[in-house]
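Sharing a model prediction with you, sequence too.
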Amino acid sequence: MHASLPSIIVIAAAAGLASCSHRATTSRQAAVRAAYDSFDLPARKASNPSKVTVRISLDKQLMYIAEGDRHQDILLAAPVCVGAPGSPTPRGTFRVRAKDKNHRANTHGWAWNPATGAYRRCYRATCPEGSRFTPTPMPYWIEFCSASYGMHTEYVHPRPKSHGCIRMHKNIAPKAFALVRVGTPVIIAGSQPWDATIGTAVPRPVDPSCLPDTPAKDCSPAIFSDHKPLAWHE
């Protein structure tokens, strides 16, 4: 039985709407990607690295790296993404335990099936037989508290969303990584003294929530150089 003309028109219209919707989504994602990738903030080098401290405001999702307690001592003020309510970022005073520019997670990542070319998120312990496991990249890892917690490159959302780590924008992470060293104090609290002054003027990147996972990129070594060249503000 042949479909009636009205039915054909409805089907064609639906297909056209789906196609338009896909193009609109793709176009929006491209715009968000471009805006997110261009985000950057200035940072100054420390004159005395031994005096540098990192202070995290959990309530404001802000990171301050400073060389003292005064307004003019701030070297970098930037947005971060902290732990979600079910997996909060630990509070307290810690010290940087380790640094690793090319760090990858120990337990979770991607399973790649060579036969199908498909990727899927998984844990190392549950990687399907016949698949190749690649750990999740955590570029510019700055470890504090324990091996389970660190500051690293990952999408910075406008709401707490991490599993406890402190996520930094990919163009901010290289600067933070260069400013701290093993032993640098990391002070994490609900608020920080600069929240009501400097914190109110710190811009945030566009919300990257609509951007899809990119497993092939995550599994490539190129992920560790996916950022703007490191530059300092004089």
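Yep, that arrived.

only C-alpha atoms for contact and neighbour calcs from this point on.
Noted.

Please enumerate the strands of the protein.
All strands of the chain, identified by DSSP state E, fall at 53-57, 62-66, 74-81, 92-95, 98-100, 104-112, 119-123, 132-137, 141-143, 150-153, 166-168, 185-189.

of the ones you listed, which approaches residue 15 most closely?
Comparing the strands of the chain by their distance to residue 15 (C-alpha to C-alpha), the top pick is strand 119-123, with 28.2 Å.

Name the residues that touch the closest one?
Contacts of strand 119-123 from elsewhere in the structure, counted by C-alpha atoms under 8 Å, 6 or more residues apart in numbering, are 107-113, 215.

Name the nearest of those residues relative to residue 33.
Compare each of the contacts of strand 119-123 with residue 33 using C-alpha to C-alpha and the shortest gap goes to residue 215, at 15.9 Å.

let's bring in a second one:
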Amino acid sequence: MLLRSSFLIALCGPFIFTSCETSPVAGGGTYRVTAYKPHDPSKVVVKVSLSKENIYVMEGDRCLMAVACSVGIPSKPTPRGHFTIYRKEEDKRSGSYGFRVQGDRVVPAEAGSNIPGRYVGYPMGFWCEFAPAYGFHQGFVHPTPRTHGCIRLHGEAAP
């Protein structure tokens, strides 16, 4: 049975992992996430390689899931260290980065900017916060560092 791999579930809670398939990606192929059910969910950890821009969901030496991610740019790096997810939000929007709606126009803008219009934060679906204002979330995965410090996952890996 095909189920959507759940990165949130990989971080905590009951674990259900199977192979899955989604729509085509930029290169024309289909992005696939394969994940495996752990033998002991209490031994599952998530490791992030900032240099390789990959996430590894591990149970001891056994890799349950490996996916590409986007990490922070040099001026706004992703925090290093050991963290625990302490907050999750399925439909979060950024409180800092987004755009202003000015009638029929949409203008990129930070939340605190003096640009007129109604502020709307960029979507950060399936938010898993590991440090204040830093988290794993759904979004476009670029091949080079591109975020303001968060860890961005493909839509198939995040939900």
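Happy to help now that I have it. These numbers come from a predicted model, not from an experiment.

Could you work out the most separated pair of the contacts of strand 119-123 of structure 1?
Using C-alpha to C-alpha, these reach their maximum pairwise distance at 107 and 113, which is 18.3 Å.

OK, contacts around the most centrally placed residue in structure 1?
Central residue of structure 1 (C-alpha atoms, centre = their mean): residue 154, 1.7 Å from the mean position. Taking C-alpha under 8 Å, 6+ apart as the contact definition, residue 154 of structure 1 lies against 138, 167-170.

could you redo the last one with a cut-off of 6 Å?
Contact criterion C-alpha atoms under 6 Å, 6 or more residues apart in numbering gives 167-168 as the residues in contact with residue 154 of structure 1.

thinking again about what came up before, as TSV, the contacts of strand 119-123 of structure 1 with distance to residue 149 of structure 1 would be great.
What follows is the contacts of strand 119-123 of structure 1, written out as TSV (distance: C-alpha to C-alpha, whole Å):
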residue	distance to residue 149 of structure 1
107	13
108	14
109	16
110	20
111	23
112	26
113	30
215	23
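
Neighbour count: residue 107 and residue 113 of structure 1, which is higher?
When neighbours are counted by other C-alpha atoms under 10 Å, residue 107 of structure 1 and residue 113 differ, and residue 113 comes out ahead with 16 against 13.

which residue lines up with the more buried one in structure 2?
Mapped onto structure 2 by TM-score structural alignment, residue 113 of structure 1 lines up with residue 102.

now residue 102 of structure 1
If you follow residue 102 of structure 1 across to structure 2 using TM-score structural alignment, you land on residue 91.

can you count the residues close to that match?
12.

what separates it from residue 50 of structure 2, distance-wise?
Distance check for residue 91 of structure 2 against residue 50 of structure 2: by C-alpha to C-alpha, to the nearest Å, it reads 25 Å.

what's the equivalent of residue 172 of structure 1 over in structure 2 in contact with, if anything?
Taking TM-score structural alignment for the superposition, residue 172 of structure 1 sits opposite residue 157 in structure 2. Taking C-alpha under 6 Å, 6+ apart, we find residue 157 of structure 2 in contact with residue 7.

can you give me the helices for structure 1?
Residue ranges of the helices in structure 1, as given by DSSP state H, are 5-38, 173-179, 215-218.

I figured the match of residue 102 of structure 1 hits residue 123, correct?
No: contact between residue 91 of structure 2 and residue 123 fails when scored by C-alpha atoms under 6 Å: they sit 7.3 Å apart.

Next up, the contacts around residue 145 of structure 2.
70-73.

List only buried entries from these.
The neighbour-count test (16 or more other C-alpha atoms under 10 Å) marks 70-72 as buried among these.

Could you measure from residue 157 of structure 2 over to residue 110 of structure 2?
Relative to residue 110 of structure 2, residue 157 of structure 2 is positioned 27 Å away (C-alpha to C-alpha).

out of the helices of structure 1, which comes closest to residue 70 of structure 1?
Closest approach to residue 70 of structure 1 among those (C-alpha to C-alpha): helix 173-179, 17.4 Å.

hmm, who's touching the closest one?
Everything outside helix 173-179 of structure 1 that qualifies as a contact, by C-alpha under 6 Å, 6+ apart, is residue 153.

Tell me the buried residues in it?
By neighbour count, with 16+ other C-alpha under 10 Å as the criterion, the buried positions of helix 173-179 of structure 1 are 173-177, 179.

Please apply the same query to stretch 80-100 of structure 2.
88, 92-93, 96-100.

what's the closest non-adjacent residue to residue 48 of structure 1?
Taking C-alpha to C-alpha, 6 or more residues apart in numbering, and ignoring the residues beside it in sequence, residue 48 of structure 1 has residue 67 as its nearest neighbour in space, at 7.4 Å.

Relative to residue 115 of structure 2, how far out is the residue of structure 2 positioned farthest from its centre?
Farthest-out residue of structure 2 from its mean C-alpha position, per C-alpha atoms, centre = their mean: residue 103, at 30.9 Å. Taking C-alpha to C-alpha as the criterion, residue 103 of structure 2 is separated from residue 115 of structure 2 by 13 Å.
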